Structures are given as structure tokens and as C-alpha cells.
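Student: No letters, just coordinates:
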């Protein structure tokens, strides 16, 4: 049985506290991710991070023009880490199809790490980033991996890829909706943990059925 946490986000990283090494850019990204995980993207500020890392108020500007650029770098790192996490979950081959394991891991992450998830999928940073930016590339890598888990069967290559992309978008939209509705308390009271898992299974089953229709 899949288990989902509906509590507030938990930090994926420990705040660094004092700054003890020479890579301030990396320290800022790590500290920003820790703050995002604990309190959400809106809580990140250069002044607070500078105090935490015990550097001057001007020091962060040597690496990022503003806080938005820092958060874009943090989102890029979050997408890369998230993609690696999903691939590791799929590789364990414990229960269900690869697509089902990925879908359940996606929702579980979104419910456990709401601040990080909002930075990735519910903030303006991805939409505002240039299409060829590292942030878009990291997000696209995750989507392409998601697509790769959809079997095109006997369909021709071009037709199969178009269908795969459409089905992947629909599935991701459904999973994203589940995460955001749960985080905002909009799911009906009857939807408890076990039925949420069943809802994810239904979304996966619909996607797999749609792909079978391409044959």
C-alpha cells in the first residue's frame, strides 16, 4: 500500500548555519533550498541568508543579481534532485508498473515537500525563465523521463510520440491537481490516504489505457 503524508513540508536539507568554505554560490543555493522546504519560496531573502551564512549583505549579489535568480537556481537544483529521486524509485521495482511507481512517488514528494514542490511547479520562476535556460532543461528532462515510461506499443514512431506527449501531459496535470488540491485542503473529506492512492492508480490506469489505443 502506498502511504501519503498530508502534513506541512519537511526539509530535504539541513540549514548550513555558519558559512565555513569558499563556495558561497553553492552555500546560497543550499540555504535557499532549506528555507524553501521549511517556509516556502516567499520566505527566502538575501538579507536573511547573508545573516545565516555570516557574510556581508552585499556578498550574495556577487553570484546572483537578485533573489529571483537565486530561486531559479534553487529550482533548477530541485528539479535535478527530484528527477534523480523518481528514477531511483522506479529502479527499485518493488510494486506495480514503472509508471505507477513514478506517479505515486511524484504525489508523495509533493505532499511531503510542499515548499519545494511549489517552488518547482507553482511559482513563476519556470514560466519566466528563458526556454534554453538550465531551469527549463532540468524540468524538460523530468518530463521526457515521464514520457519514456509510457509504452507506444505497435504505433508508428511519429504517431506514438505525439500520443505519448499528450498522455504524459494529461497524467501530469492530474497528479499536479491531486497535490495542489490536497495541499490547499480542497479534496473532499472522504478522500483519505488510501483513496488518494486509488485515485493515483486510476490516473495511471487511464494513461496506460490511452496508450494502448495507439496500437
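Tutor: Ah, there it is. Just so you know, these numbers come straight off a predicted model, no measurement behind them.
Student: alpha carbons only for contacts and neighbour counts from here, please
Tutor: Noted.
Student: hey, where'd the helices end up in this protein?
Tutor: Counting by DSSP state H, residue ranges of the helices within the chain are 24-39, 46-53, 67-92, 98-112, 114-121, 125-128, 134-148, 157-183, 193-212.
Student: how distant is the third one from the center of its chain?
Tutor: On the basis of Cα atoms, centre = their mean, to the nearest Å, helix 67-92 sits 6 Å off its chain's mean C-alpha point.
Student: got it, and the first one?
Tutor: From the chain centre to the centre of helix 24-39 is a distance of 16 Å (Cα atoms, centre = their mean).
Student: Next, format the helices of the chain as JSON lines and append distance to residue 14 and mean neighbour count.
Tutor: Below are these laid out as JSON lines (distance: least, Cα to Cα, whole Å; neighbours: other Cα atoms under 10 Å):
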{"stretch": "helix 24-39", "distance to residue 14": "6", "mean neighbour count": "22"}
{"stretch": "helix 46-53", "distance to residue 14": "13", "mean neighbour count": "17"}
{"stretch": "helix 67-92", "distance to residue 14": "15", "mean neighbour count": "19"}
{"stretch": "helix 98-112", "distance to residue 14": "16", "mean neighbour count": "22"}
{"stretch": "helix 114-121", "distance to residue 14": "14", "mean neighbour count": "25"}
{"stretch": "helix 125-128", "distance to residue 14": "23", "mean neighbour count": "16"}
{"stretch": "helix 134-148", "distance to residue 14": "23", "mean neighbour count": "18"}
{"stretch": "helix 157-183", "distance to residue 14": "23", "mean neighbour count": "17"}
{"stretch": "helix 193-212", "distance to residue 14": "28", "mean neighbour count": "17"}
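Student: okay, now the one to match up with it:
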């Protein structure tokens, strides 16, 4: 859910400045991009001293890292159906569908989370930890599939998890950046689902469950 900006000149004194800076920065991220974003400009817009934001963020990238970390928390809501699904193969499909749905609903945040701005990630411990949690969710699903025999052990669990991540991210990126050619002969959402189904089916010992599922699965939070 997108944070709502609270505009009050006394917010800093009530301890809300950090949240207010993040909310306003996200508005600018969505509407204008991050090129012109600065802590001093945000302070002027909120109505506090230009040095006040530095009590919470050492620089603009620290603020963006906090935003990206918040983005991962929202993304984890889209992972809930995957984690609740008993079958490992369908769980991976749900992860992929949730991933592309999140990317479509929160495009600017998605680009911030996975783009080149906040590199190297280990300079931002909370963001780095959130990213690791995301890939661990995939790896846990793969390991579960090995135990139940639903997934083929083509390689170790970590390698397969990263392969799934790469394929899913590729689908999401094509949807966002090349929708005019990706799925040009059909609805782009349907094409994304077909791509994910085929990728997951290649990992399955028996792809029947994946192929027999109804199309246009939507066990995710509604569009915001």
C-alpha cells in the first residue's frame, strides 16, 4: 500500500519526519523519478530545516535504500499465496505470478529495488537482508520440491532458485519495458503466465499439475 504524505510543519517535533520524508520521496519517485530528488528539497517541501533530514538519513541513497527495503516488505505480501501452497511446483508458479504482479503494480519501486542505483547492496544492511530473504523464499520452495519429489534435482537448490529468480525477473522486465513486443499477439498478462508455466513445468517431475491449472490465476493482493 502506498504511503500517504502527511504535510505538517510540526511533524519533525512529533517524531514523524522519517516517515514523512519517505512518503514524499516515494511520491516523487512515482511522479518524477529520482534524478532531481534531494534531502534538502524534501526538507523545504515539508517545511523543516534543511539539516533536519540528515538526522535520519546520511544521504539521498540512504533514503532510497529505506524506500527499497519498504518495497520488499510490500513484495512479501505477494509471496503469501506461494508460501501457503502445499505443492512446491505450484508454489513456484505462484511466486512468479506474484512477482510480475508486484512489478506491474509498483513499477517505480520495483526498478528501485532491483536497479543499479543502490549498489553495492552490502552497503545497506537492511536492504541486503531483505533481498536475501526474497531469494531464500524461492530456495525453500525448491528444497521442498526435492523432498516431495515434485521437482527434478537438475542441480543444487541454490542454483535452481537463482535460475527461477532470473527467469521470473526476465518476464517481469519484458512486461514492463517491452510490452509492445512481448506478448504482442496476445494479452501481455496471459503471455507472462504462459512463460512462467512453461519455465516451472521444465523443473517438474510431472508437469501435469501445472498444465491443468486454470489460466489467469490471481491469488494476490488486489491492484492498489
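Tutor: Perfect, thanks for sending it. The shown structure was predicted, so the numbers you read here are calculated from the model rather than taken from an experiment.
Student: Just give the TM-score of the two.
Tutor: After superposition, the two chains reach a TM-score of 0.76 (TM-score structural alignment, normalised by the length of structure 1), with 194 aligned residues with a Cα RMSD of 3.1 Å.
Student: hang on, the earlier thing: any chance of CSV for the helices of structure 1, columns distance to residue 16 of structure 1?
Tutor: As requested, the helices of structure 1 are exported to CSV (distance: least, Cα to Cα, whole Å):
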stretch, distance to residue 16 of structure 1
helix 24-39, 6
helix 46-53, 7
helix 67-92, 15
helix 98-112, 21
helix 114-121, 17
helix 125-128, 24
helix 134-148, 24
helix 157-183, 27
helix 193-212, 34
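Student: Please identify which of those is closest to residue 17 of structure 1.
Tutor: Nearest of the helices of structure 1 to residue 17 of structure 1, taken as Cα to Cα: helix 46-53 at 5.5 Å.
Student: For that closest one, give me the average deviation versus structure 2.
Tutor: Superposed on structure 2, helix 46-53 of structure 1 shows a mean distance of 2.7 Å to its aligned residues (mean Cα distance after the TM-score superposition for structure 1).
Student: Show me the residue at the heart of structure 2, geometrically.
Tutor: Central residue of structure 2 (Cα atoms, centre = their mean): residue 75, 4.7 Å from the mean position.
Student: What's the separation between that one and residue 124 of structure 2?
Tutor: Residue 75 of structure 2 sits 18 Å away from residue 124 of structure 2, going by Cα to Cα, to the nearest Å.
Student: Report the contact partners of the nearest residue to residue 64 of structure 1 once chain neighbours are set aside.
Tutor: Of all residues not flanking residue 64 of structure 1 in the chain, residue 70 sits nearest, at 5.9 Å (Cα to Cα, 6 or more residues apart in numbering). Contacts for residue 70 of structure 1 (Cα atoms under 8 Å, 6 or more residues apart in numbering) come out as 28-29, 32, 64.
Student: again, 10 Å this time
Tutor: 25, 28-29, 32-33, 44-46, 60-61, 63-64, 76 (Cα atoms under 10 Å, 6 or more residues apart in numbering).
Student: Counterpart of it over in structure 2?
Tutor: By TM-score structural alignment, residue 70 of structure 1 lines up with residue 63 in structure 2.
Student: just residue 174 of structure 1 next, same as before
Tutor: For residue 174 of structure 1, the aligned residue in structure 2 is residue 167 (criterion: TM-score structural alignment).
Student: swap in residue 79 of structure 1?
Tutor: Under the alignment (TM-score structural alignment), residue 79 of structure 1 pairs with residue 72 of structure 2.
Student: Could you check how far the closest residue to that match other than its chain neighbours is from residue 97 of structure 2?
Tutor: What sits nearest to residue 72 of structure 2 in space, not counting adjacent residues and going by Cα to Cα, 6+ apart, is residue 130, at 6.3 Å. As defined by Cα to Cα, residue 130 of structure 2 lies at a distance of 19 Å from residue 97 of structure 2.
Student: Also residue 139 of structure 2?
Tutor: Residue 139 of structure 2 is 16 Å from residue 97 of structure 2, by Cα to Cα.
Student: ok, now which ones touch residue 57 of structure 2?
Tutor: By Cα under 10 Å, 6+ apart, the contact list for residue 57 of structure 2 reads 18, 21, 39, 63-66.
Student: Next up, the contacts around residue 53 of structure 1.
Tutor: Residue 53 of structure 1 makes contact with 15-20, 24, 27-28, 31, according to Cα under 10 Å, 6+ apart.
Student: now for the residues you listed, which pair is the farthest apart?
Tutor: Counting by Cα to Cα, the most remote pair of the contacts of residue 53 of structure 1 is 15 and 24, 14.0 Å apart.
Student: okay, and the common contacts of these two?
Tutor: Taking Cα under 10 Å, 6+ apart as the criterion, residue 15 of structure 1 and residue 24 both touch 30, 53.
Student: Correct me if wrong: residue 51 of structure 2 contacts residue 38.
Tutor: No - in this structure residue 51 of structure 2 lies outside contact range of residue 38 using Cα atoms under 10 Å: 11.8 Å.
Student: Between those two, which has more neighbouring residues?
Tutor: More crowded of residue 51 of structure 2 and residue 38, by other Cα atoms under 10 Å: residue 38, with 14 against 10.
Student: What's the match for that one in structure 1?
Tutor: Correspondence of residue 38 of structure 2 to structure 1, assessed by TM-score structural alignment: residue 45.
Student: right, and the residue nearest to the centre of structure 2 touches residue 96 too?
Tutor: No - Residue 75 of structure 2 is beyond contact range of residue 96, at 11.7 Å (criterion: Cα under 10 Å).
Student: Now for those two: what residues contact both?
Tutor: With Cα under 10 Å, 6+ apart, residue 75 of structure 2 and residue 96 have common neighbours residue 102.
Student: Check the alignment and tell me where residue 122 of structure 1 lands in structure 2.
Tutor: By TM-score structural alignment, residue 122 of structure 1 lines up with residue 115.
Student: For its match, give me its contacts.
Tutor: Taking Cα under 10 Å, 6+ apart as the definition, contacts of residue 115 of structure 2 comprise 108-109.
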